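Trainee: here is my input, please return the structure:
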Amino acid sequence: ANRVLVGDITYLPIADGANMYLATVIDCFSRKLVGFAIANHMRTELVEEALENASHLRGGLDGAIFHSGHGSVYTSSQFQATCKRLGVAQSMGAVGTSADNSLAESFNAALKREVLKDAKTFANQLICRRDVFRWCVRYNTCRRHTWCGYQTPDEFESQAA
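Mentor: Below is the predicted model of the structure:
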């Protein structure tokens, strides 16, 4: 755990036409969502908050590799400084392809499929925050993964410890 992390941002459509944005940090070893942040903007502070939350949950990230796409929030000097301060080395996939970040992309697809179900949008920002937060908690504690031998990420990490 804590060696290789992946991250991404996905949009969450709201019925009034606005979007919320979710930034994630996932541990590749256990598939555990170790950090996330949700906001009504896509500024660098959003991905910084997700990485800071991961560092807090994990008791630090010194020596970890963080893989993401080439979005401007990840290539910004502000985010690079945050990574340096946390002891995290950045890694980025090829420009223009999401396949290099398939774990994060798969997470985003599962979230939208399982939370929105047949709906196209969240009713409002409050419901979006609530439903996404609840799903993120269940993702680590209840949702079984084939990668983890059909265990939850929390169970998988407990057994590996």
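Trainee: make it CA atoms for all contacts and neighbour counts henceforth
Mentor: Noted.
Trainee: how near is Ala161 to Ala94?
Mentor: Applying C-alpha to C-alpha, to the nearest Å, the value for Ala161 to Ala94 is 33 Å.
Trainee: comparing the two, which residue is more hemmed in?
Mentor: Ala94 (12 against 6; other C-alpha atoms under 10 Å).
Trainee: tally of neighbours for the closest residue to the more buried one other than its chain neighbours?
Mentor: In space, Ala94 comes closest to Asp100 once its chain neighbours are excluded; the distance is 6.8 Å by C-alpha to C-alpha, 6 or more residues apart in numbering. By other C-alpha under 10 Å, 16 other residues sit near Asp100.
Trainee: hang on, Asp100 packs against Ser91?
Mentor: No - contact criterion C-alpha atoms under 8 Å: Asp100 and Ser91 do not qualify, at 10.5 Å.
Trainee: sorry, back to before: for the residue nearest to Ala94, give me its contacts.
Mentor: Each residue near Asp100 by C-alpha atoms under 8 Å, 6 or more residues apart in numbering is listed here: 69, 93-94.
Trainee: from those, pick the one nearest Val132.
Mentor: Gly69 (22.0 Å; C-alpha to C-alpha).
Trainee: surely the closest one touches Ser98?
Mentor: Yes - the criterion here is C-alpha under 8 Å, and Gly69 meets it with Ser98 at 7.3 Å.
Trainee: now show me the structure for the sequence below, then we'll compare the two:
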Amino acid sequence: MPWPRCSGYLNAATAPAATWPRTTDSTHGLRCAPNRLLDQPKPTQANRIWVSDITYLPLADGAWAYLYAFQDMASKQVLGWHVAATMPEELVTTALQRAFLAQPPTPELLVHSDRGGQYCGNAYRALLHRHQAVRSQSCRGDCYDNAQAESLWSRFKTEELECREGPAFADLAGAQASAATYFDYYNHQRLHSSIGYQVSYAAHQQSLQTAALNCLA
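Mentor: So this is what the prediction gives:
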């Protein structure tokens, strides 16, 4: 069933730029990881590379909520996400913990992000290390390094936010409920042309099963 596309969402482009929240601050002075996606072919198997990003959601009282998600680069499945009223390191680590619960990572899983300070903190780095995952971050000033994660937000804002009657969510709980509904649809119903018009959950499971059979062969 296709997701309905409706009018009514006030796109961020219609608001004064000065009011937009800044989701990436690369002037934090912390040590960033190298961009390990460079010179690598796009993965054809699931659970090899995850991409991630933060976006902002408008609330009715003029405040913002912040949505963070981890997505498998090959299967397109959204594995873990979190919505909060602020965007400290905990926003990222909570989403990552949920992703690890949904999909135990393979050793040397590459987890890519932009250069925000949330991805340089001790808790985030320790969580990756504990699961034998490898941190990767975009090059400075190059938004195309994380294009797939940006594309996810474009789909979310087109297919979910534009269907709302008002320009904003009533409150944080409303934003959380909307994200839950959309990601359930995105993983289990939406067809993705880039993976042969499959749903991402099915493509993810099929890839894992194929990899397991190849290991036994």
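Trainee: I'd like the contacts of Asp100 of structure 1 as JSON lines, with secondary structure and distance to Leu12 of structure 1 appended.
Mentor: Converted to JSON lines, those look like this (DSSP: H, G, I helix; E, B strand; the rest coil; distance: C-alpha to C-alpha, whole Å):
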{"residue": "Gly69", "secondary structure": "coil", "distance to Leu12 of structure 1": "18"}
{"residue": "Gly93", "secondary structure": "coil", "distance to Leu12 of structure 1": "23"}
{"residue": "Ala94", "secondary structure": "coil", "distance to Leu12 of structure 1": "25"}
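Trainee: and those residues, which is closest to Ser55 of structure 1?
Mentor: Gly69 (19.8 Å).
Trainee: aligned partner of the closest one in structure 2?
Mentor: Using TM-score structural alignment as the criterion, the counterpart of Gly69 of structure 1 in structure 2 is Asp114.
Trainee: relative to Asp171 of structure 2, how far out is its match?
Mentor: With C-alpha to C-alpha as the criterion, Asp114 of structure 2 and Asp171 of structure 2 are 27 Å apart.
Trainee: comparing the two, which residue is more hemmed in?
Mentor: Remark: of Asp114 of structure 2 and Asp171, Asp114 carries more neighbours, 28 against 17, as counted by other C-alpha under 10 Å.
Trainee: element containing whatever residue of structure 2 lines up with Ala109 of structure 1, please.
Mentor: Using TM-score structural alignment, the partner of Ala109 of structure 1 in structure 2 is Ser154. Under the criterion of DSSP states H and E, Ser154 of structure 2 resides in helix 147-159.
Trainee: neighbouring contacts of whichever helix or strand comes after that helix?
Mentor: Downstream of helix 147-159 of structure 2, the next assigned helix or strand under DSSP H and E is helix 172-188. Residues outside helix 172-188 of structure 2 that contact it (C-alpha under 8 Å, 6+ apart): 57, 59, 65, 76-78, 82-85, 156, 160, 169, 199-202.
Trainee: which of the residues you listed fall within strands?
Mentor: Secondary structure from DSSP state E places 57, 65, 78, 82-84, 199 of those in strands.
Trainee: just these now: which is nearest Gln97 of structure 2?
Mentor: Of all those, Gln97 of structure 2 sits closest to His82, with 10.1 Å by C-alpha to C-alpha.
Trainee: assign a three-state SS to Phe29 of structure 1, would you?
Mentor: Put simply, Phe29 of structure 1 is coil when judged by DSSP: H, G, I helix; E, B strand; the rest coil.
Trainee: what about the aligned residue in structure 2 for it, how many residues nearby?
Mentor: Using TM-score structural alignment as the criterion, Phe29 of structure 1 maps onto Ala74 of structure 2. Ala74 of structure 2 has 21 neighbours, counted by other C-alpha under 10 Å.
Trainee: any idea how far the equivalent of Ala177 of structure 2 over in structure 1 is from Arg31 of structure 1?
Mentor: Using TM-score structural alignment, the partner of Ala177 of structure 2 in structure 1 is Arg130. Going from Arg130 of structure 1 to Arg31 of structure 1 by C-alpha to C-alpha gives 22 Å.
Trainee: more neighbours: the two, which one.
Mentor: The residue with more neighbours, out of Arg130 of structure 1 and Arg31, is Arg31; 25 against 11, by other C-alpha under 10 Å.
Trainee: ok so, going back, of all the contacts of Asp100 of structure 1, which comes closest to Ala81 of structure 1?
Mentor: Among the contacts of Asp100 of structure 1, Gly69 lies closest to Ala81 of structure 1 (C-alpha to C-alpha), at 17.1 Å.
Trainee: need the contact list for the closest one.
Mentor: With the criterion set at C-alpha under 8 Å, 6+ apart, Gly69 of structure 1 makes contact with 7-8, 92-95, 98, 100-101.
Trainee: ok, so of those residues, who is nearest Ser55 of structure 1?
Mentor: Relative to Ser55 of structure 1, the closest of those is Gly7; by C-alpha to C-alpha it sits at 13.3 Å.
Trainee: could you report the neighbour count for that closest one?
Mentor: 25.
Trainee: tell me which element the alignment partner in structure 2 of it is part of?
Mentor: Structural alignment (TM-score structural alignment) places Gly7 of structure 1 against Ser52 in structure 2. Using DSSP H and E, Ser52 of structure 2 sits in strand 49-58.
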